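Q: Whatever this is, show me its structure:
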Amino acid sequence: MTTGKTMAFNRIALLIVLALTSCASQRAAISAGELRNHVSWLAADEQEGREAGTDAAARSAVYLRRHLDAAGLIPAGDNGTYFQYFDIAAPSLEGASTLMIGNDVFDVNTLSASPAQTHHAQLVFADADDVEDMIVLAKSDGEIRAEVREAAANGAVAIVLASDEFVAFDAVPGKLPIAVVLIDIKLYEKLTLDVFNGKVNVRLKADVQKQTKRARNVLALSPGISGEVITVGAHFDHLGWGGEGSLAPGTYAVHNGADDNASGTAVLLELAEMWGANRGGPVVANRGVLFCFWSAEEKGLLGSDYWVENPTIPLPRVLANVNLDMVGRVAESKITVGSASTGDCFGEPLAVMQAYYAANEIDFKLNIMKGSLPGGGGSDHMSFHKKSIPAIFFFSGLHSDYHKPSDDAHKLAYPQMAVLADGLAEFIASLQVVADGFEYHKPQAPVDEEGEVRHVKRANVWFGSIPDYGAEPLDGGMQLSGTSPGSPAEKAGLLGGDILKQVADVEIFDIYDFMDSLSTFNNGDTIGVKFLRDGEMKTTQLTFFPRPVGSAGRPH
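A: Next comes the predicted model:
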């Protein structure tokens, strides 16, 4: 039965839609064919995965600029252009690292992840009682990152590592906390004897020559009357040929990134063209829209973070942000909406978007998250949260092609993407005129039954689940959208749609319970997993084993 409250809401929403009809009628519907064309170009092998700072990413930026310029949008980058340039880290070069003992100087190797440092200190064994402010000596068992971090945690300033196998300069991704030099077994045996027989002072130089390269954001403005703006963004970069961040370890192949994030880029580009003066544009609204195509998101939200620190429009005029990241897997006609609680301003536009679908008898669901995604969602809207600007996130979910060469253009649901884009046009138009609600609400940390803040524990093992962040099972649990190929979860027979209810002795009510459970296991452990499949409770056995070398990040 429809309640009076629901009926009132429906009447209000319908009135809002009717009020905006004159604006909507001036906007041609976005076609699936146009979206497919954009994604097919951006995610083609010729674009080499659009890694930030590469020629391929520059070609993609020029492609975006041409479309924006043709649509009649105003350049909003540096010096009257559409581009905002910034420097990012490039692969480091190995210099001349040395280890000096007395008057003897030995040429040694280092790692690209090592800081470029020089230290003069006593050399001691890594397992010595006191290594504070000393250089430690150890033979690696292959877990270099763990060995270096342990030495740093114990107070060492640097580490000398030996290995039976050759260790390449770029063997360890990311950054290490202390300087590292690598030596051969012959020198290790000599140093072991010297340290065993007495005090040894050494001078260590890790020569890592840091490099930079230029990346660029692409920015275009549709101005409003007040000078205030809404930023609508999507990142257009991806992982290039793989490497760090890839979930296809050891695979050197183009990672096309069709869903991540040629999909969001294509939708944003079509929306920008819709707002362009040369395409008729909507009725000029109170607030303008700044269309932001971010680079270097995959390297740590660098493009959006650079913009909020160096805005091309004064930041006090920026009222809200809308972020589109991975919006192409919408075959089931639903989209997850995260971070809507960061601003009351989003309530009315979301109602307008829903009412638009209802008025046009379109079956498309907005799965509006009540809480925040773990880690906030890990995309460019987080840069705006940092500046206390309300920011909302549209996301169709993780899948087994995430961060792999198999994320290709033919796998996207273009008709449903077009439906989403048309709804987003209504959402943005409403956000341009909504009366108020732009005060930022900081996402609240999850709490337990006693009201204490829940801290997500670090996972100790690889499960291989791909969570469905938009699902909220009625009686609790964590619903899967799939499993990672070759993972413990896949081998245990878990499937997309399954709802995890218990992992070993830990009952699972939400993803936080699940993450907490993974902190208690070790590789080699075999556990029972209870899950719902099509309403029937089932049990399977799952055995943990290490994630393949080179595989990092999501899924869990």
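
Q: Could you use CA atoms for every contact and neighbour count after this?
A: Fine.

Q: Run through who's touching stretch 310-322.
A: 76-78, 227-233, 308, 381, 384, 389-394, 438 (CA atoms under 8 Å, 6 or more residues apart in numbering).

Q: In helices, which of these appear?
A: Among the contacts of stretch 310-322, the members found in helices (DSSP state H) are Val308, His381, Phe384.

Q: My read is that the second one contacts Phe393, right?
A: Yes. Using CA atoms under 8 Å, His381 makes contact with Phe393 at a distance of 6.7 Å.

Q: any common contacting residues for the two?
A: Shared contacts of His381 and Phe393, defined by CA under 8 Å, 6+ apart, are found at Val322, Asn323.

Q: Show me what the top strand by length along the chain is packed against.
A: If you go by DSSP state E, the chain has its longest strand at strand 208-222. When contacts are defined as 3 or more CA pairs under 8 Å, 6 or more residues apart in numbering; DSSP states H and E, strand 208-222 sits against helix 55-71, strand 74-75, strand 83-94, strand 288-294.

Q: Pick the most deeply packed of the ones you listed.
A: strand 288-294 (a mean of 26; mean count of other CA atoms under 10 Å).

Q: Now do it and strand 208-222, the angle between them.
A: Here the directions of strand 288-294 and strand 208-222 differ by 150 degrees (axes from the mean of the first three to the mean of the last three CA atoms, to 10 degrees).

Q: which one of the ones in helices among the contacts of stretch 310-322 is nearest Arg36?
A: His381 (25.1 Å; CA to CA).

Q: can you pull the contacts of that closest one?
A: Asn321, Val322, Asn323, Ala391, Ile392, Phe393.

Q: if I look at the fifth one, how far off is Asn323?
A: When CA to CA, to the nearest Å is applied, the distance between Ile392 and Asn323 equals 6 Å.

Q: before we go on, could you also do this sequence so I can check it against the first one:
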Amino acid sequence: MKKLFSLLFIIPALYSCSIAQNAQQKYADLITVESSKKHLTTLSSVEFEGRGTGQEGGRKAAEYIANEFKSYGLATPVNGSFYQPVALQQIAYQVENFSIDGDTWVNGKDFYVQADHDVRDFSANEIIFVGYGIQHADYNELNGIDVKGKVVLLINEGEPTDATGKSHITKENNKSEWSSSRFKRVQELTKLQPAAIFSTSSQVAETLAKMKGRLTGGRVMLGDGSNTNRNITQAVPVINISVATADQLLAKANTSVEKFKEAANRSFKPSAVQIKTSFLASMGVKVEKLSDPNVLGLLEGSDLKDEIIVVSGHYDHDGILPDGTIFPGADDNGSGTVGVLELARAFSQAKKEGKGPRRSILFIGLAAEEKGLLGSKYYTENPIFPLANTVACLNLDMIGRIDDKHLAGNHNYIHAIGTDKLSSELKKITEASNKEYTQMEVDFTYDDPKDPMRLYYRSDHYNFAQKGIPSAFFFSGLHPDYHTPNDTVDKIDFPMMVKREKLVFHVTWEIANRAQRLTVDSNKE
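A: Okay, here's the model as predicted:
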């Protein structure tokens, strides 16, 4: 009789457990290759232009995520909106126009500028060629020459030598400090307060060739765009031009870089040359306000709804360059963004069918990760829900490829980073969920604090971890197409990507429905 009573209690419990597991698997299986591929093909398409911060493609990506959240029936947690505008400012050196004798020159193609000053106009009817720009007691090319407020051109390498290669300045075979330090001659010339410095050297052509007309969008940081009290570090712009371009200017004075060097080596007599040419430009640093949003969708829980699980992935990437080059970012992080969308859809369907989570889940498409984890930093400093009630952050960042480490071996893997840094339970749940449902190799290599990649500190979960919230970074690893225009959708391993999405789904399900929130019981490096 005692055994009978025991069985009567055990059978319903086992049945209930089986039903719960079947439901969990049912909703995980809503995450498919077809739906993931559809999302990622769109997000990494030419239309989305690499989803750059402050660019049209980034705006389209945020709008796409919000529309998907709306279609799933997620709540709008930011004062009735899916958008949490992130206060950003972009600080960039911009050349608005630049011409010599009426001919337009292109920044990044014909020259590049090193400077830090507010936008201002430049105008000159001559350029003063000061040779090597050397100011030394035995060889002073600026002696008696007033360059204040004027535009100058210098050869930013080398020094006069005799036929044996002996320095005229040191009188020895060793070159002087003027020859070895390009910074020194610019620094000393700047003290004479010229308006601008054209600088030529043999290295400039190679640098311009590598740039291929591509210029970065400048530095993006948190701020409201009102940064008017900048500490200006280089008020005199240095305009770097190739030797060939310098020769075009010097031809107006019937000389060239090589002719000057030959004459200087013969005579050791410095002499300035006036180049009659018109120079007009408007350029300088602009501080621009950006407001790329974090995109938040809330699935409200039941009896533990005040406790929040964050499921996140950044949607931004490197965008489009002025020359039209697009960085699609299919893996980084179109894949993680799709993971957030797929989990949101699956959990939403579960709730519609009466199987919703006990805890609330906040799905976030994060902005400006590529600019320094700025979207997640902004959220954790301006949380929509109290961080004290945020029990975990599960972050998906690059889950769609096979990395170099696994390429020749096991493709059935995922890197799980940071699972035990703050909570031993999070690692146990990850391992148990994988064993039960996805059966991958869970690679914890990057948890080693001595690992040179230091990846634990390099994605959005880390800003949550810094606030004491157990956080994990799910990742498929680095590959040769990382941050190149070749990170395209055709290279995604969709079956593995979906398997990784499902693991995060199961981990989220377990955290969302267990009786106790995750224990914070460690503080590992």
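
Q: TM-score them against each other, please.
A: The TM-score (TM-score structural alignment, normalised by the length of structure 2) is 0.61; 382 aligned residues with a CA RMSD of 4.5 Å.

Q: Compare the contacts of His381 of structure 1 with structure 2 and list the overlap.
A: Among these, the contacts conserved in structure 2 (both residues aligned by TM-score structural alignment, their matches' CA atoms under 8 Å) are Asn321, Val322, Asn323, Ala391, Ile392, Phe393.

Q: Save those as a markdown table, and put in neighbour count and distance to Ala61 of structure 1 too.
A: Output for the kept ones among the contacts of His381 of structure 1, formatted as a markdown table (neighbours: other CA atoms under 10 Å; distance: CA to CA, whole Å):
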| residue | neighbour count | distance to Ala61 of structure 1 |
| --- | --- | --- |
| Asn321 | 24 | 21 |
| Val322 | 26 | 20 |
| Asn323 | 24 | 18 |
| Ala391 | 30 | 24 |
| Ile392 | 24 | 24 |
| Phe393 | 22 | 23 |
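
Q: can those residues go into a markdown table with extra columns for distance to Gln26 of structure 1?
A: Converted to a markdown table, these look like this (distance: CA to CA, whole Å):
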| residue | distance to Gln26 of structure 1 |
| --- | --- |
| Asn321 | 24 |
| Val322 | 22 |
| Asn323 | 24 |
| Ala391 | 27 |
| Ile392 | 26 |
| Phe393 | 26 |
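
Q: From the rest of the structure, what touches the host helix or strand of Lys5 of structure 1?
A: Element membership for Lys5 of structure 1 (DSSP states H and E) is helix 4-25. By CA under 8 Å, 6+ apart, the residues outside helix 4-25 of structure 1 that reach it are Pro282, Val283, Ala351, Val352, Ala355, Tyr356, Ala359, Glu426, Ser430.

Q: Pull out the buried residues from these.
A: Pro282, Ala351, Val352, Ala355, Tyr356, Glu426, Ser430 (16 or more other CA atoms under 10 Å).

Q: The last one -> structure 2?
A: Ser430 of structure 1 maps onto Glu510 in structure 2, with residues paired by TM-score structural alignment.

Q: quick one: contacts for that match?
A: Taking CA under 8 Å, 6+ apart, one finds Ile429 in contact with Glu510 of structure 2.

Q: Doesn't it belong to a helix?
A: Yes. Glu510 of structure 2 sits within a helix when classified using DSSP: H, G, I helix; E, B strand; the rest coil.

Q: coming back round to it: tell me which of the kept ones among the contacts of His381 of structure 1 fall in strands.
A: Going by DSSP E, the strands hold Asn321, Val322, Asn323, Ala391, Ile392, Phe393 from the kept ones among the contacts of His381 of structure 1.

Q: Now which residue in structure 2 aligns to the last one?
A: Residue pairing (TM-score structural alignment): Phe393 of structure 1 is matched to Phe473 of structure 2.

Q: Where does the equivalent of Met353 of structure 1 over in structure 2 sit, in terms of helix or strand?
A: Mapped onto structure 2 by TM-score structural alignment, Met353 of structure 1 lines up with Ser433. Following DSSP H and E, one finds Ser433 of structure 2 within helix 424-433.

Q: Can you list the neighbours in contact with the helix or strand that that helix is followed by?
A: Using DSSP H and E, the next helix or strand after helix 424-433 of structure 2 towards the C-terminus is strand 441-443. Applying CA under 8 Å, 6+ apart, the contact partners of strand 441-443 of structure 2 are Asn412, Tyr413, Ile414, His415, Ala416, Glu431, Asn434.

Q: now strand 441-443 of structure 2: which residue numbers in structure 1?
A: Alignment of strand 441-443 of structure 2 against structure 1: residues 365-367, by TM-score structural alignment.

Q: returning to that earlier point: from the contacts of helix 4-25 of structure 1, which single one is nearest Phe514 of structure 1?
A: Looking across these and measuring by CA to CA, the closest to Phe514 of structure 1 is Ala351, at 32.4 Å.

Q: Next up, the contacts around the closest one.
A: Taking CA under 8 Å, 6+ apart, one finds Ala13 in contact with Ala351 of structure 1.

Q: Please apply the same query to Asp451 of structure 2.
A: Contacts of Asp451 of structure 2 by CA under 8 Å, 6+ apart are Thr445.

Q: biggest separation within the contacts of strand 441-443 of structure 2, which pair?
A: Every pair of these checked by CA to CA; the farthest is Asn412 and Glu431, at 14.5 Å.

Q: residue contacts, Trp292 of structure 1?
A: For residue 292 of structure 1 the amino acid is Cys, not Trp. Counted by CA under 8 Å, 6+ apart, Cys292 of structure 1 has contacts Asn217, Val218, Leu219, Ala220, Thr231, Val232, Gly233, Ala234.

Q: Perfect, that will be all.
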